[in-house]
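Engineer: Sequence first, predicted model second:
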Amino acid sequence: MSSTPVPIAIVGIGKIARDQHIPTIAADPNFRLAAVVTRNHPVEGVPAFATITDMATAMPEVKAISICTPPRGRLDLVREAIAAGLDIMLEKPPAATIGEAEAIAEAAAASDVVLHATWHSREAAAVEPALAWLADRTIRNVAIAWKEDVRVWHPGQEWIWESGIGVFDPGINALSVLTRLIGDTVLLETAALRFPSNRTAPIAADLTLSAGAIPIEVAFDFDQRGPQTWDIVIETDGGTLTLSAGASKMAVDGTPVPVADDPEYARLYRRFHHLVTTRTSDVDFSPFRLVADAFMLGRRETVDAFDWAS
């Protein structure tokens, strides 16, 4: 823990910033919310600026930014932050395309700033205990069901239906946990993507993946009413591991295993502070590549139109 909190700014004040980033920073002694960069949604009591450059010029004491905008346009924001010498946290997904994500990583690597391309679900309480449990076991197969209601988690947010996003906005969380547990050897075999007739992004997807000889079946749905489902079931030669509630809970052969009650974003910001302190970047695009591959190989199906009010 540092004796002086790092002054940080948030870029983009939407639902995720208000639900997670702002309260997490407020509770973290390692950071102080010093400014926001937004054109439409100021935060009471916090200086607001239209651009990163404006903020950095007026408040040179700010040392880091957390970019919480929709993925399009991230490269320009990162370049602007690098020019101002700011360390950077990126909310997932890191960019709109693989090419843009790689350009972001290259720009940061060529500078002196720290880049943390985050995957908040990797910080869920059961992920590291699960990784430890799997260490001396052989995985036989994996099944993922990640199903939630877009109306609850992204009410009225039209950007979620831009090309390349849709159900993969939550689905990439599952892929981030999967690649943490199994590694970046996961490959896409097949994909079926279901697009509402009035949208350019899928509302559901079924993927077949593999990691060497390990078969992996994935079901994503963005139209799940009632209870939400965020489950990963891993069968091994030493029992069945189940991660539920977004990998915040763990069970082995149906018996719950206690894990720490530690919020994802609290762990995320502790990780960012460690990276800033050690001047180390953390950039892993393996979950993002699987999404891109799904769009490259995916068989497109058209389903009923999506309406926010339905």
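Structural biologist: Alright, I've got the coordinates. Numbers count the residues shown, from 1 in each chain.

Engineer: going forward, measure contacts between C-alpha atoms and count neighbours the same way
Structural biologist: OK.

Engineer: quick one: the strands in the stretch 1-150 of the chain?
Structural biologist: Assigned strands in the stretch 1-150 of the chain, in chain order: 6-11, 31-37, 48-49, 64-67, 87-90, 115-117, 139-147 (criterion: DSSP state E, counting those that start in this stretch).

Engineer: Let me have the ones you listed in JSON lines, extended by distance to Val291 and mean neighbour count.
Structural biologist: As requested, these are exported to JSON lines (distance: least, CA to CA, whole Å; neighbours: other CA atoms under 10 Å):
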{"stretch": "strand 6-11", "distance to Val291": "25", "mean neighbour count": "23"}
{"stretch": "strand 31-37", "distance to Val291": "29", "mean neighbour count": "23"}
{"stretch": "strand 48-49", "distance to Val291": "33", "mean neighbour count": "20"}
{"stretch": "strand 64-67", "distance to Val291": "21", "mean neighbour count": "25"}
{"stretch": "strand 87-90", "distance to Val291": "18", "mean neighbour count": "24"}
{"stretch": "strand 115-117", "distance to Val291": "16", "mean neighbour count": "26"}
{"stretch": "strand 139-147", "distance to Val291": "14", "mean neighbour count": "21"}
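
Engineer: Point out the one among those that comes closest to Ile98.
Structural biologist: Comparing those by their distance to Ile98 (CA to CA), the top pick is strand 115-117, with 13.0 Å.

Engineer: contacts for the closest one?
Structural biologist: Defining contact as CA atoms under 8 Å, 6 or more residues apart in numbering, one finds that strand 115-117 is touched by 87-92, 94, 105, 108, 272, 275, 280-284.

Engineer: Next up, a structure to set beside the first:
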Amino acid sequence: MAPIRVAIVGLGKIARDQHLGAIEATDGIELVAVASRHAKLDDIACFHEIGDLLASDVKFDAVSLCTPPVGRFEQAKAALDAGKHVMLEKPPGATLSEVYALEKLAKAKGVSLFSTWHSRAAAAVEPARALLAKRKIRSVAVEWKEDVRHWHPGQAWIWEPGGLGVFDPGINALSIVTRILPESFHLTRSELTFPANRAAPIAASLSFETDSGVPVSAEFDWRQTGPQTWDIRAETDEGPIVLTHGGSRLFVDGKSAIVEEDREYRNLYRDFVTLVAESRSDADFSPLVHVADAFMLGRRIQTDVFED
């Protein structure tokens, strides 16, 4: 099969840090165009907006949307209406209604829609899922704390409505937990900490409960400096199962089981190639559902002004 010709929309930090290298390293897909208001690539067809790209004579099969979630619906809809396969950077959208509308449209157009969760593609996630399916889980605790100034320097959109604030990284943790637990869970408590000058939270403390009553807790914070914390710990009847470093390392009963370098985005593009070849979609929005619940049930706590 000929390589999938993909266009990236939004040539910002995540596209440069992850997507460009992953496309280059993945068989079966090639970058043929970019649509970005603020950046260009040498030797690649570049356009200001997706509308300009779609109106051009550039031949392409798919779009990888790396823009912020607010405004992405119109871009994805335009691509789907044009019969293009669409890959969505996380979070897949700003609201639940729009992402479900995209799923419906992709089905009607007969093209693939891929709602990506890069942390699910980390090396230890599937092994942890297999282990937890065989054990009795007693509790799960998530600690996801990082430095927003390091990971999102000068990115004002993350503090606006729809930018998600601390849930921009926190949804990565939820994407792993929704994958590895053998049963579903629901929110029971949400406390959201907002800087006095921001519209999105800088920290969140959440409690969930699985269908069988297993407690799941999550602590998200964007104010951690120094070493970053991306840990998920499941206590089981046979000992602890712990994922660290965002899901790339696994410890079973206190012993190291998996340590692997970052291949998340290469895995995502490999999966996208397969989805398109098989005329399938992968649109799991459950992590975004939990984030929406956190805002709906959230008790607001105000903290100090935050400046970049």
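Structural biologist: Cool, the structure landed. Values in this document were obtained by computation on a predicted structure and should not be read as measured data.

Engineer: Give me the TM-score for these two chains.
Structural biologist: With the length set by TM-score structural alignment, normalised by the length of the second structure, the two chains reach a TM-score of 0.96; 306 aligned residues with a CA RMSD of 1.3 Å.

Engineer: Drop anything exposed from the contacts of strand 115-117 of the first structure.
Structural biologist: The neighbour count (16 or more other CA atoms under 10 Å) marks 87-92, 94, 105, 108, 272, 275, 281, 283-284 as buried among the contacts of strand 115-117 of the first structure.

Engineer: So which of the residues you listed is the closest to Asp307 of the first structure?
Structural biologist: Set against Asp307 of the first structure, the nearest of those by CA to CA is Lys92 (25.1 Å).

Engineer: Run through the residues that contact the closest one.
Structural biologist: With contacts defined as CA under 8 Å, 6+ apart, Lys92 of the first structure is in contact with 71, 117-120.

Engineer: related to what we said a few turns ago, can you pick out the ones from the buried ones among the contacts of strand 115-117 of the first structure that are in helices?
Structural biologist: Cross-referencing those against helices under DSSP state H gives 105, 108, 272, 275.

Engineer: ok so, going back, so can I have JSON lines of the strands of the stretch 1-150 of the first structure showing distance to Gly239 of the first structure?
Structural biologist: Compiled in JSON lines, the strands of the stretch 1-150 of the first structure are given as follows (distance: least, CA to CA, whole Å):
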{"stretch": "strand 6-11", "distance to Gly239 of the first structure": "43"}
{"stretch": "strand 31-37", "distance to Gly239 of the first structure": "42"}
{"stretch": "strand 48-49", "distance to Gly239 of the first structure": "52"}
{"stretch": "strand 64-67", "distance to Gly239 of the first structure": "40"}
{"stretch": "strand 87-90", "distance to Gly239 of the first structure": "36"}
{"stretch": "strand 115-117", "distance to Gly239 of the first structure": "33"}
{"stretch": "strand 139-147", "distance to Gly239 of the first structure": "9"}
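
Engineer: closest one to Leu290 of the first structure among those strands?
Structural biologist: Between the strands of the stretch 1-150 of the first structure, strand 139-147 lies closest to Leu290 of the first structure; by CA to CA that is 14.4 Å.

Engineer: Give the aligned range of the closest one in the second structure.
Structural biologist: Under TM-score structural alignment, the match for strand 139-147 of the first structure in the second structure covers residues 137-145.

Engineer: distance from the matching stretch to the first structure after superposition?
Structural biologist: Here stretch 137-145 of the second structure, set against the first structure after superposition, deviates by a mean of 0.4 Å using mean CA distance after the TM-score superposition for the first structure.

Engineer: related to what we said a few turns ago, and which of the contacts of Lys92 of the first structure is nearest to Leu207 of the first structure?
Structural biologist: For the contacts of Lys92 of the first structure, the minimum distance to Leu207 of the first structure (CA to CA) is 20.0 Å, reached by Trp119.

Engineer: what sits up against the match of strand 139-147 of the first structure?
Structural biologist: Residues outside stretch 137-145 of the second structure that contact it (CA under 8 Å, 6+ apart) are 169-170, 173, 214-224, 228-237.

Engineer: Filter these down to the buried ones and hand me the PyMOL line.
Structural biologist: Buried members of the contacts of stretch 137-145 of the second structure, identified by 16+ other CA under 10 Å, are gathered into one PyMOL selection as follows:
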select buried, resi 169+170+173+215+216+217+218+219+220+221+222+229+230+231+232+233+234+235+236
